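**Q** task: produce atomic coordinates for the following.
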Amino acid sequence: MHPPVRERSFWLVQLMVVLWAIIHISIDMHGGLDNRYFPYGIPIDLLLIPVGYAALYYGLSGSAATTLWAILLWTPDLLLDHDKGHYHQDLVQLAVVAVVALFVGLEIERAHLERARAEAAEAERRA
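**A** Now for the predicted structure:
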């Protein structure tokens, strides 16, 4: 069970994570946005898009790799001064992303296994 590092679409998903991380740290470093127009924490919540996509297409290995990449990219933001960053909220949201990645990835793996078993049973029945 390895991340699909040879697939172009996997790297496009990882690029999306990089973009979210850049947007997030830029917002934090430049004083944030007016929360009336941009809800607090949205960039981290948007990580559920690439993590969910990676889970659906690559199973647990894809969602786990994408989540670990996101956490690594978020590390500089977590180390910002308290007046610029909000690491407590970021840690909670990253934990939610990790839990979603785990559960969705495991569910997709289970579905793939069930499908493979059903196909094998059908092939055996036909033989």
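**Q** switch to C-alpha atoms for all contacts and neighbour counts from now on
**A** Noted.
**Q** hey, which helix is longest across the chain?
**A** Ranked by residue count under DSSP state H, the longest helix found in the chain is helix 87-126.
**Q** to compare with the earlier structure, here is another sequence to fold:
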Amino acid sequence: MKCILCAKEIHGENVKWINENSPLCEKCAALTEKKEETSFEYNHTESEKNETGAMIQTVAKIIWILGAITAIILFVVSGVASIIVLVSYLFAVFVSGLLMYGLGEIIILLGQIKDKISTKR
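**A** Have a look, this model is predicted:
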């Protein structure tokens, strides 16, 4: 069998078991015993968000609102009677805002992942 930390072949008496599927060699067992357990407390609430991501999401909402208003105004001013033009304007606004909103959500998730990972090694 192999040590789960260093992958060294171990046999017989030299094995320390963490659980039934996790053997350690003598050297790794000594290192893990000396190492203090570091407990990391995650104090991040669900309502607390990364400020940068929240600002990007706010910009996306502004794009949706102002873009929809602008699309309707352009449709009325252009004088084109086709509803396809209005739908294409609104679709472009929706996709642009959705991309910005998704970018903000990704930044928020990355911030939450960063907060969960302990920096002490």
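**Q** and the TM-score between these chains?
**A** Put the two chains on top of each other and the TM-score (TM-score structural alignment, normalised by the length of structure 2) is 0.41; 68 aligned residues with a CA RMSD of 3.0 Å.
**Q** give the other helices and strands that the longest helix of structure 1 contacts.
**A** helix 42-45, helix 48-78 (3 or more CA pairs under 8 Å, 6 or more residues apart in numbering; DSSP states H and E).
**Q** how about the ones you listed in CSV, adding distance to Ile27 of structure 1?
**A** Output for those, formatted as CSV (distance: least, CA to CA, whole Å):
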stretch, distance to Ile27 of structure 1
helix 42-45, 10
helix 48-78, 10
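**Q** most packed of those helices?
**A** Counting by mean count of other CA atoms under 10 Å, helix 48-78 has the highest mean neighbour count of those, with a mean of 21.
**Q** that one to helix 87-126, inter-axis angle?
**A** If you take axes from the mean of the first three to the mean of the last three CA atoms, to 10 degrees, helix 48-78 of structure 1 sits at 150 degrees to helix 87-126.
**Q** how distant is helix 48-78 of structure 1 from the center of its chain?
**A** When distances are taken as CA atoms, centre = their mean, to the nearest Å, helix 48-78 of structure 1 is centred 3 Å away from the chain's centroid.
**Q** in the helix ranked longest in structure 2, what's buried?
**A** Counting by DSSP H, the longest helix found in structure 2 is helix 83-116. With burial defined by 16 or more other CA atoms under 10 Å, the residues of helix 83-116 of structure 2 counted as buried are 85-86, 89-90, 92-94, 97-98, 100-101, 103-105, 107-108, 111-112.
**Q** show me what it is packed up against.
**A** By 3+ CA pairs under 8 Å, 6+ apart, helix 83-116 of structure 2 packs against helix 51-78.
**Q** can you give me the buried ones in the helix it packs on?
**A** 53-54, 56-61, 63-64, 67-68, 70-72, 75.
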